[in-house]
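[1] What follows is a predicted structure for the sequence shown.
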Amino acid sequence: MFRLLKICLLLLMIVPMFIGCQTVDEEQYEGSGMIALHNKEFQDFKNKADGAKREVRQMEQVDRVRAVAIDNDIYVGLAVSGFDRFFLKDIRKSAQDQVKKKYKKENVHVSTDRKIEMELEDIERELHTKNMSKDQLRKKLDKVEEDMKG
């Protein structure tokens, strides 16, 4: 009985290691147009978005920042509360200038709209949890840009 228990415990420890240590096969993503999490282009997008977040987080008026980047576009959603809400236009302009200073060649889109910030948060979460094609990401961000204008 004790020996059977040892064998079961050993299997319970070894099997998850083999399951968790599987490598991702890039070939499965090539034909489907999916972005693998370790894809260099995806990492470039993520690095741009993270850099934009760092720049804007330094502003004391901003409570939360969400950012997603694709190609030459960076979309930034800001959460501003309290008295600072009276100065949303100035805060947006300042945030855009800070990101533009760091990423001169990029198109920077900044919004303080709560809906836009939530949509960007959802897109960020999907990028980290699912494999999304670049076209799917572009469609979602085009919708966000349209909402920013409308």
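    Great, that's in hand.

[2] Going by C-alpha atoms from here, please, whenever you check contacts or count neighbours.
    Noted.

[3] how much space between the residue nearest to the spatial centre of the chain and Lys53?
    The chain has Glu124 as the residue nearest its centroid, 3.2 Å off, counting by CA atoms, centre = their mean. Relative to Lys53, Glu124 is positioned 12 Å away (CA to CA, to the nearest Å).

[4] anything in contact with each of those two?
    Common contacts of Glu124 and Lys53 (CA atoms under 8 Å, 6 or more residues apart in numbering): 66-67.

[5] could you pull out the strands for the chain?
    Remark: strands assigned in the chain by DSSP state E are 62-70, 73-80, 107-111.

[6] I'd like the ones you listed as CSV, with distance to Met118 and mean neighbour count appended.
    Shown next, in CSV, are these (distance: least, CA to CA, whole Å; neighbours: other CA atoms under 10 Å):
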stretch, distance to Met118, mean neighbour count
strand 62-70, 8, 21
strand 73-80, 8, 23
strand 107-111, 11, 21
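
[7] let's bring in a second one:
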Amino acid sequence: MKTILRVIVFSLILLITAGCGTQNHSFKKPQPGQQLIQDEKQIQINTDLAEKAKKTAETVKGVKESTAVVINNEISIAIKVSGFDRLRLKPIKAEVHDKIKEFNKDYNVYITSDKKLFKQLRQIENQIRGEQDKPLIDLQKKVNKINKDMQG
């Protein structure tokens, strides 16, 4: 009799705790791909502004080469500085930042001289200019990661 009572009490406890764990959400989940399409339409890539930013960066003494991507309101720039100019890296980056910010006050400007990030940003720039085999949302995620890495 005691074991039957224990089994019943244990079963009730199990049912009560299992019942508390389920919740009925009243919101409608988006169908697969639906959210992706909405985000794709909101992403704006500005190749003209990216080209202008690249040319502006290359006017700064010490910058040998640059690459830039503009997505929404963010300008991401990577520069190549070599030789003794690397000793002035901080002032060079600051000058590039200031010159680009000067004609694009509404944009966030990210700048790096890291070789790995330069390569990644150049790949994204080439993907944007060529046939896009990757969805824009993927490119934006990559650029956001690069911008995060630029900050530290």
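    Noted; the coordinates are in hand. Nothing here was measured: the structure is a model prediction, and the numbers come from that model.

[8] report the longest helix in the second structure, please.
    helix 2-21 (DSSP state H).

[9] elements contacting it?
    Other helices and strands packing on helix 2-21 of the second structure, by 3 or more CA pairs under 8 Å, 6 or more residues apart in numbering; DSSP states H and E, are absent; none qualifies.

[10] what's that helix in contact with?
    Taking CA under 8 Å, 6+ apart as the rule, helix 2-21 of the second structure contacts no other residue.

[11] How far does that helix sit from its chain's centre?
    Helix 2-21 of the second structure sits 49 Å away from the centroid of its parent chain (CA atoms, centre = their mean, to the nearest Å).

[12] before we move on, the earlier item: could you dump the strands of the first structure into CSV and include distance to Met17 of the first structure?
    Shown next, in CSV, are those (distance: least, CA to CA, whole Å):
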stretch, distance to Met17 of the first structure
strand 62-70, 33
strand 73-80, 38
strand 107-111, 43
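
[13] what's the closest of those strands to His128 of the first structure?
    Closest approach to His128 of the first structure among the strands of the first structure (CA to CA): strand 62-70, 11.5 Å.

[14] Ala68 is in contact with Ala53 of the second structure, correct?
    Yes: using CA atoms under 8 Å, Ala53 of the second structure makes contact with Ala68 at a distance of 6.7 Å.

[15] overlap in contacts of the two?
    Ile77.

[16] Stretch 58-76 of the second structure: end-to-end distance?
    Note: stretch 58-76 of the second structure ends 14 Å apart using CA to CA.

[17] Same question for stretch 81-95 of the first structure.
    Stretch 81-95 of the first structure has its terminal residues 15 Å apart, counting by CA to CA.

[18] Please give me every residue in contact with Val99 of the first structure.
    For Val99 of the first structure, the contact set (CA under 8 Å, 6+ apart) comprises 52, 55-56, 108.

[19] Out of those, which is nearest to Leu88 of the first structure?
    Nearest to Leu88 of the first structure, judged by CA to CA, of those is Val56 at 13.8 Å.

[20] Tally up the residues packed near the closest one, please.
    Look at Val56 of the first structure: counted by other CA atoms under 10 Å, it has 28 neighbours.

[21] All set, thanks.
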